[in-house]
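K.L.:
structure for the following, please:
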Amino acid sequence: MNNIFQVIQVNSALIILVLIILVILLLLAQFILYRRFKEVSRRYKLLTRGPNGADLEQILQQYAGDVKKLEKGEEELRVQQERLKEQVAECVHNLGLVRFNAFDNMGSDLSFSLAMLDRRGDGVVLTGLYGRDETRLYAKPIRKGTSDYSLTQEEIKAVQISLEKI
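P.N.:
Next comes the predicted model:
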């Protein structure tokens, strides 16, 4: 143990010099780390501060609210789309027209049968019979491609033409 104290006494100046250099290096490292921390801290503050001075939490809350509004708007649009699909299904989509000569003594195909049906096959068939002195128009309801009233061959053909287009 005495030997250790003698070595320390003989080399005390060298040991102090090494310790001073070590302290200086530690202080230099501390200074470098402090500057890097300040730079990272400055960047973090810039990141968390949004436009108008809002912090990151406020920005995220605002975005979450915006997403909820968009989801609500999307649901409203989906409901409206379903309503429109139902309305479109009830609209007249396809026409079936057959022109014919109702009377043998007439020269042209001036009579007609016009089927106006929706996608379900519901609608009406109109038949116009042209004669020299008068024209008569008849309407017969159509449900799912058929009618409770008797249909002429021309009316049946007009309904078939309309149903083929559906």
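
K.L.:
only C-alpha atoms from now on, for both contacts and neighbour counts.
P.N.:
OK.

K.L.:
need the next SSE after the helix or strand hosting Q80, C-terminal direction.
P.N.:
For Q80, the element it lies in under DSSP states H and E is helix 56-89. Later in the chain than helix 56-89, the nearest helix or strand by DSSP H and E is strand 94-100.

K.L.:
please compute how far that next one lies from its chain's middle.
P.N.:
Centroid separation between strand 94-100 and its chain, computed with C-alpha atoms, centre = their mean, to the nearest Å, is 39 Å.

K.L.:
check stretch 103-110 too.
P.N.:
That offset, for stretch 103-110, works out to 56 Å (C-alpha atoms, centre = their mean).

K.L.:
this one as well, want them side by side:
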Amino acid sequence: MTLSPEVLTVVAIAAAALAVVGLLLAWRARRDHAALLHRFEVLWGDDPGDVASVLDRQSAALGTERTRIDGLERTVAGLRDEVSQSLQHVAVVRYDAFGDMGGRLSFSAAVIDDRGDGMVLSSIHARGESRTYAKGIVGGRSDVTLTPEEQQALAAAREGEDA
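P.N.:
From the prediction side, this is the model:
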């Protein structure tokens, strides 16, 4: 059986079209393969290997970072505890202790930590003398009676405002 020249031309054109489509598909597959290799290079790093070894290395790196983060969290918790025990809340109340004195030279200062532990310092200024008193504060209370000015300073220190 002999094929006519027209049929041979159609077959040749079809073969050429299939060849072009095949080349385009091969080019696209090559491009996608190169992109995939690039992604794996990022994952693998400098030491390429099989997927299992790459995942093992990544898992070990994550474990190391988790240990480091846990240590940092413990450090931060310890620092928060230390800061909460520092005398950081301060308030001062100035007043005239005696009616004949002006200038509000007497004062009561409360200095406490987050738990309400600390002290109240009071300085009473008179014409010829000045006296200073310190009263301990535990849990926001004193075992010694506080003056109204000392109570005001302690309340202001707890609330975080200057009296």
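
K.L.:
got a TM-score for the pair?
P.N.:
Here the superposed chains carry a TM-score of 0.67, computed using TM-score structural alignment, normalised by the length of the second structure; 138 aligned residues with a C-alpha RMSD of 3.3 Å.

K.L.:
now do the contacts for the residue lying closest to I124 of the second structure once chain neighbours are set aside.
P.N.:
Nearest non-adjacent residue to I124 of the second structure, counting by C-alpha to C-alpha, 6 or more residues apart in numbering: S106, 4.8 Å away. S106 of the second structure sits next to 94-97, 122-125 when contact means C-alpha atoms under 8 Å, 6 or more residues apart in numbering.

K.L.:
S106 of the second structure -> the first structure?
P.N.:
Using TM-score structural alignment, the partner of S106 of the second structure in the first structure is S111.

K.L.:
what residues sit buried inside the longest helix belonging to the first structure?
P.N.:
Identified as the longest helix of the first structure according to DSSP state H is helix 12-48. Using 16 or more other C-alpha atoms under 10 Å as the test for burial, helix 12-48 of the first structure gives no buried residues.

K.L.:
counterpart of Y149 of the first structure over in the second structure?
P.N.:
Aligned partner of Y149 of the first structure by TM-score structural alignment: V144.

K.L.:
I figured its match hits I137, correct?
P.N.:
No - here V144 of the second structure does not reach I137: they are 9.0 Å apart, not a contact under C-alpha atoms under 8 Å.

K.L.:
looking at those two now, which is surrounded by more residues?
P.N.:
I137 (20 against 9; other C-alpha atoms under 10 Å).

K.L.:
and the more buried one, that one's in a strand?
P.N.:
Yes - looking at I137 of the second structure with DSSP: H, G, I helix; E, B strand; the rest coil, it is inside a strand.

K.L.:
check contacts around it.
P.N.:
Here I137 of the second structure is in contact with 112, 116-120, 143 (C-alpha under 8 Å, 6+ apart).

K.L.:
about what we covered before: between the contacts of S106 of the second structure, which is nearest V76 of the second structure?
P.N.:
Proximity of those to V76 of the second structure (C-alpha to C-alpha) peaks at S122, which lies at 35.5 Å.
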